[in-house]
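S.K.: Okay, here's the prediction I keep looking at, along with the sequence it came from:
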Amino acid sequence: MSEDKHNLFGGTPYQPQGEIYFNDGREIELLDFMYAHPHLKDMRGNPQKVLDAIDEYGKTRKYLMNIGEYKSKTIVDLIKEEKPHTIVELGGYVGYSAIAFGAALRNIGGKHYYSLEMNPEFAAVISMLVDLAGLSDVVKVEVGPSSDSLKRLHEEGTLNHIDLLFLDHYKPAYTPDLKICEELGLVSEGSIYAADNVIKPGNPLYLQYVRSTVQEKKKSFGQIDSTAPRGNPNLIYDSQLIEGWEPSGVPDAIEITRCIGIQA
């Protein structure tokens, strides 16, 4: 990465500091920053201005592990192109993606954005910033482990199909959570998955799964631990790596996977 590119990210304050770069109080500090912001009035009901202020905090105060403005454009463009009705994100953190993608979803006439977040404190931050952005009519925050929330929403009849699944939570949970969606029939032909951080820090098991053929998945299907989600190996996937950058300026990528059919 060039020096000019590095400078675009605001220098040192926008880099992770030491080994701890989340859940150390910075998420609540973000709320204090937002609601004490001199342009708070302009933020109300304006998703882009809320995103700009979150970026400002990350650049000038403390790093935030959001998808960031560069990679989020990839998903926003995908939403504009595919026009999904229902989006589910696994891992909401402080709501950056929920605001960016929820606004894009509303703009194309979509109806439901479910943000599944395990940490109750983070979920509260998401809810407050989504409300500030004026997106509470579209974005709903669900608190609890993603696997439990997916099953509960399906059992309640709240969630019957996912048009776009955004994975940005605990990396080892990407594949089992996708398999849960497959087993429940929440994803099918036409569904699209966007998985963040497949380069930094990386997720080789997930990439192997979504890039496997039906034959390859069937071969390993019987070897899966009976207590783990087994998925539906008959779903045919077409997967593509889209390069981008972390908010810190570190190269990363999003894996865009399309379910293009079902093999009998």
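M.R.: Looks like it came in fine.
S.K.: CA only for contacts and neighbour counts going forward, please
M.R.: OK.
S.K.: what packs against the helix or strand where Ala98 lies?
M.R.: Ala98 belongs to helix 96-107 when assigned by DSSP states H and E. Helices and strands touching helix 96-107, by 3 or more CA pairs under 8 Å, 6 or more residues apart in numbering; DSSP states H and E, are helix 47-60, helix 68-82, strand 112-117, helix 120-132.
S.K.: Next up, a structure to set beside the first:
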Amino acid sequence: MTLNREQSCLEYVKANAIKNNPKSVLDAIDKFCYDVKGMMNVGDDKGPIVDGLIFKHKPKVMVELGGYVGYSAIRFGIALSSINPDAKYFSFELNPEYVSIMKELIELSGLKNITVVTGAFASNFQKLKTDFGVDTVDFFFLDHWKDAYLSDIKLIEKEGLLHDDSVVVADNVIYPGAPEYLEYVRGNPNFYHNETITSCLEYTKGKVVDALQVSIYRRI
């Protein structure tokens, strides 16, 4: 049976990473992506930028929309645990195959602060409160379908999931791009601070320009 690239990545990481060493899991994923073929991870160029934002804002609850195979959950789970051992990371992923791979990689990493929720955020966000006792979120990371960014940020606002100084970071806002989302957050008076941080598309070795959009919320 021919493995797809996500399954191939899982097998490569299992063969090359060190169990209970999350950094070695990330390193193995990065090496696979550079040596074999790129994947939809935040990667080792933009990843450190988000790490820095986590260290700066010190969230206790972080929620990711679009977990893919778990690279970002592991990467940012490391950052969270270094700040606060009680901090929690929730990752929403629609694709059950990706969820299965993500759970294996998280287990291999040994991290205990990550909860994976199967299904679209828009259909499952209530679980944050009903299942996990989360009323508001300190830090959102958007890295799923770019066309869903706008509807999901509107849902997040409508449901009161943001508090003053909540941080929302959106990936891939230049490539492939999220123009409607950018127009909305930049023109929304509740997002009192917006910053576009230019970087490059993951695993392109700087050849493709991309950016993260950082938006900080304060209800007017």
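M.R.: Structure received. Computed from a predicted model, the values in this text were never measured in an experiment.
S.K.: before we move on, back to that, what's the average distance for the helix holding Ala98 of structure 1 when superposed on structure 2?
M.R.: By mean CA distance after the TM-score superposition for structure 1, the fitted helix 96-107 of structure 1 averages 0.5 Å away from its aligned residues in structure 2.
S.K.: and the direction of that helix versus that of helix 120-132, what angle?
M.R.: Using axes from the mean of the first three to the mean of the last three CA atoms, to 10 degrees, the inter-axis angle of helix 96-107 of structure 1 relative to helix 120-132 is 40 degrees.
S.K.: Of the helices and strands packed on helix 96-107 of structure 1, which is nearest Glu182 of structure 1?
M.R.: If you check each of these against Glu182 of structure 1 by CA to CA, strand 112-117 wins as the nearest, at 17.3 Å.
S.K.: mean distance, the closest one to its aligned residues in structure 2?
M.R.: Looks like 0.4 Å for strand 112-117 of structure 1 (mean CA distance after the TM-score superposition for structure 1).
S.K.: and that strand, what other elements does it pack with?
M.R.: Right, strand 112-117 of structure 1 is packed against strand 86-90, helix 96-107, strand 139-143, helix 146-156 by 3+ CA pairs under 8 Å, 6+ apart.
S.K.: nearest to Arg258 of structure 1, of these?
M.R.: Proximity to Arg258 of structure 1 (CA to CA) singles out strand 86-90 among those, at 14.2 Å.
S.K.: Onto which residues of structure 2 does that closest one map?
M.R.: Under TM-score structural alignment, strand 86-90 of structure 1 corresponds to residues 61-65 of structure 2.
S.K.: which other residues reach that stretch?
M.R.: 73, 87-93, 121, 137-144 (CA atoms under 8 Å, 6 or more residues apart in numbering).
S.K.: related to what we said a few turns ago, just the buried residues of the helix holding Ala98 of structure 1, please?
M.R.: The neighbour-count check on helix 96-107 of structure 1 (16 or more other CA atoms under 10 Å) flags 96-106 as buried.
S.K.: what residues does that helix touch?
M.R.: The contact list for helix 96-107 of structure 1 (CA under 8 Å, 6+ apart) reads 47-48, 51, 54, 66-68, 72, 75-76, 79-80, 83-85, 89, 92, 111, 113, 115, 126, 129-130, 133, 135, 138-139.
S.K.: Write a PyMOL command that selects only the buried members of those.
M.R.: Of the contacts of helix 96-107 of structure 1, the buried ones go into a single PyMOL selection, burial set by 16+ other CA under 10 Å:
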select buried, resi 47+51+54+66+67+68+72+75+76+79+83+84+85+89+92+111+113+115+126+129+130+133+135+138+139
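S.K.: and Met40 of structure 2, that's in a helix?
M.R.: No - under DSSP: H, G, I helix; E, B strand; the rest coil, Met40 of structure 2 falls outside any helix and is assigned coil.
S.K.: So it sits against Gly67, correct?
M.R.: No - using CA atoms under 8 Å, Met40 of structure 2 is not in contact with Gly67; the gap is 9.7 Å.
S.K.: what range in structure 2 matches stretch 166-185 of structure 1?
M.R.: Using TM-score structural alignment, stretch 166-185 of structure 1 corresponds to residues 141-160 of structure 2.
S.K.: Could you do stretch 55-63 of structure 1 as well?
M.R.: So stretch 55-63 of structure 1 is aligned with residues 30-38, judged by TM-score structural alignment.
S.K.: Could you list the buried residues of the matching stretch?
M.R.: By neighbour count with 16+ other CA under 10 Å, stretch 30-38 of structure 2 contains the buried residues 30-33, 38.
S.K.: next one: stretch 180-190 of structure 1
M.R.: For stretch 180-190 of structure 1, the neighbour count (16+ other CA under 10 Å) marks 180-182, 184, 186-188 as buried.
S.K.: Ok, stretch 173-182 of structure 2 next?
M.R.: By 16+ other CA under 10 Å, the buried positions in stretch 173-182 of structure 2 come out as 173-174, 178, 181-182.
S.K.: In JSON lines, list those residues along with secondary structure and distance to Ser215 of structure 2.
M.R.: Formatted as JSON lines, the buried residues of stretch 173-182 of structure 2 follow (DSSP: H, G, I helix; E, B strand; the rest coil; distance: CA to CA, whole Å):
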{"residue": "Val173", "secondary structure": "helix", "distance to Ser215 of structure 2": "12"}
{"residue": "Ile174", "secondary structure": "helix", "distance to Ser215 of structure 2": "15"}
{"residue": "Ala178", "secondary structure": "coil", "distance to Ser215 of structure 2": "14"}
{"residue": "Tyr181", "secondary structure": "helix", "distance to Ser215 of structure 2": "11"}
{"residue": "Leu182", "secondary structure": "helix", "distance to Ser215 of structure 2": "10"}
